[in-house]
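Chemist: got a predicted structure here, sequence first:
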Amino acid sequence: MLQSGKTWMKITYDMKDKLEVSQPICQAAYQNDLGQVWRWVREDGNYINIQDSFNGDTPLICACRRGHMRIVSFLLRRNADVNLKNQKQRTCLHYAVKKRFTFFDYLLIILLMPVLLIGYFLMVSKTKQNEALVRKLLNAGVEVNATDCYGCTALHYACEMKNQTLIPLLLEAHANPMIKNKHGETSLDIAQRLKFSQIELMLRKAS
């Protein structure tokens, strides 16, 4: 039986013995447990945008960290706020763009690559899923030029990762390649530093 979120919280301790509280719905979103997410939302609609007191993540941010599309779709249909920021001042878009393949993904790709190129198709599929996730957030009205605690936008991170599929999506949504982070570096500067000529040209046209 589901316990009330007003009285039930999972309590953990970090290495400094600091008391930390983790919201169960955020844990469920991170772990891809749609059933639990749905139950918490049914109990109280305010859980949609609740922020974890450990790091300020919302259920939507947790789902985007792991690329759980079903949970992201569920939360967006219930009007989850795409522009809430966590303690690092990051939105769900920052995490969707920063998402990388997991170690398990890489392992599967390496193991399956020689088998009828299954590894390659798996890699393409994962890339497409991430592209769909970012597109969904942009369509939901996420602020494309939101900056985090380092002054970085989603475009900064996409350029750092040399992500050729996401950068055009962000530019179409009017991402500004000339915003400077706290190191004084723009997305265009990053592309130049990494010698990413194709993206550099794209960013120059956008700016």
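Modeler: Perfect, thanks for sending it. Residues are numbered from 1 along each chain as shown.

Chemist: please make it C-alpha for all contacts and neighbour counts, starting now.
Modeler: OK.

Chemist: my read: residue 30 touches residue 58, true?
Modeler: No. Distance between residue 30 and residue 58: 10.0 Å, which falls outside the contact criterion (Cα atoms under 8 Å).

Chemist: pick out whichever of the two has more residues nearby.
Modeler: Looking at residue 30 and residue 58 with other Cα atoms under 10 Å, you find the greater number of neighbours at residue 58, namely 29 against 22.

Chemist: contacts only, for the more buried one.
Modeler: With contacts defined as Cα atoms under 8 Å, 6 or more residues apart in numbering, the neighbours of residue 58 are 26, 48-52, 84, 86.

Chemist: likewise for residue 185?
Modeler: Going by Cα under 8 Å, 6+ apart, residue 185 touches residue 179.

Chemist: show me the contacts of residue 58 that map onto helices.
Modeler: Among the contacts of residue 58, DSSP state H puts residue 26 in helices.

Chemist: by neighbours, which of the contacts of residue 58 wins?
Modeler: The member of those surrounded by the most neighbours (other Cα under 10 Å) is residue 26, with 27 neighbours in all.

Chemist: tally of neighbours for the residue lying closest to that residue once chain neighbours are set aside?
Modeler: With Cα to Cα, 6 or more residues apart in numbering as the measure, residue 59 is the residue that lies nearest to residue 26, at 4.5 Å, once sequence neighbours are left out. By other Cα under 10 Å, 29 other residues sit near residue 59.

Chemist: for comparison:
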Amino acid sequence: MKRLFGFGRKRKGPPGGASPPCNPGAYELREKELGKLHRAAASGDVAQVRQALRKHGLDERDKAKTPLHLACANGHSEVVSYLVENKCKLNLCDSDGRTPLMKAVQGQQEECVAVLLAHGADPDLADAAGNTALHLAALAPNTSLAGQLLEHHALIDVRNEEGCTPLSLAVSEHQEEMVEFLLKKGADVHVGDRSARTPLMTAASGGKLNLIKLLLRYGADVSHKDINGWTAEDYAVIHGYSR
């Protein structure tokens, strides 16, 4: 996935006014590119946000981002709370189709995620690639965030544009703890992607024995075939893991 960098407190960094790399959920922005309200939200200055709102709307966009997007991406839970309590729109999307909740999850900003979910943010909206907040939590990986999303009824077996579920992504990234967490929460071990490739096949392709054992323990079907007629064993052999 494309890595995104952040806007935040001023630090020493490269010339040109760009901020140095921050967290994976933050935006790559220059301070001068944003208006007063959005700069305040991105830097976590509640007083400046309050003042700027006298002239600007809560949901005003700047570079396709709302103040809530910027506050969530940089983990400023006080600004998030202030905006939410003043009835900003929770589910607006940025240019990548991502909601503030997705940005908070992507950056592993747990307090921001909690505020958004408590006020009704939709956990099942999908970005331009079809990923939901739970897909992003699986990739992080962060079981605490995944748990918050599931407690607010996020769909566990939702598929992105490639047909991958959060479980599939966790397997592909070899995230054993996340895989076991999702399985314990009821993720379907049999859901395949657009090529009918199951999580077991993905684990076999990478020769990840612990993941293979884990998936088998939850009932993964070793005889299942993808659209090419290949089984998990075939994937293991093809990728040099015949043992």
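Modeler: Yep, that arrived. If you're wondering where the values come from, they're calculated on a predicted model, not measured in any experiment.

Chemist: how about the contacts of residue 58 of the first structure in CSV, adding distance to residue 122 of the first structure?
Modeler: Converted to CSV, the contacts of residue 58 of the first structure look like this (distance: Cα to Cα, whole Å):
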residue, distance to residue 122 of the first structure
26, 28
48, 32
49, 33
50, 34
51, 33
52, 33
84, 32
86, 31
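
Chemist: residue in the second structure paired with residue 177 of the first structure?
Modeler: Counting by TM-score structural alignment, residue 177 of the first structure corresponds to residue 189 in the second structure.

Chemist: quick one: the helices in the first structure, in order.
Modeler: Remark: helices assigned in the first structure by DSSP H are 24-30, 34-43, 59-66, 69-77, 92-98, 103-112, 118-139, 154-160, 166-172, 187-193, 197-206.

Chemist: closest to residue 146 of the first structure out of these?
Modeler: Evaluated over these, closeness to residue 146 of the first structure peaks at helix 154-160, with 7.6 Å, by Cα to Cα.

Chemist: against the second structure, where does that closest one fall?
Modeler: The alignment places helix 154-160 of the first structure over residues 166-172 of the second structure (TM-score structural alignment).

Chemist: that stretch vs the first structure - mean distance after superposition?
Modeler: Between stretch 166-172 of the second structure and the corresponding residues of the first structure, superposition yields a mean separation of 0.8 Å, by mean Cα distance after the TM-score superposition for the first structure.

Chemist: what about residue 234 of the second structure, distance to residue 205 of the second structure?
Modeler: In this structure, residue 234 of the second structure lies at 9 Å from residue 205 of the second structure, with Cα to Cα, to the nearest Å as the measure.

Chemist: who's more crowded, those two?
Modeler: Each of residue 234 of the second structure and residue 205 had its neighbours counted (other Cα under 10 Å), and the higher figure belongs to residue 205 (20 against 17).

Chemist: okay, buried residues for stretch 189-208 of the second structure please.
Modeler: If you call a residue buried by 16 or more other Cα atoms under 10 Å, then stretch 189-208 of the second structure has these buried ones: 189-193, 196-208.

Chemist: picking up where we left off before, for the match of residue 177 of the first structure, give me its contacts.
Modeler: Residues touching residue 189 of the second structure, when contacts are defined by Cα under 8 Å, 6+ apart, comprise 167, 183, 198-200, 215, 218-220.
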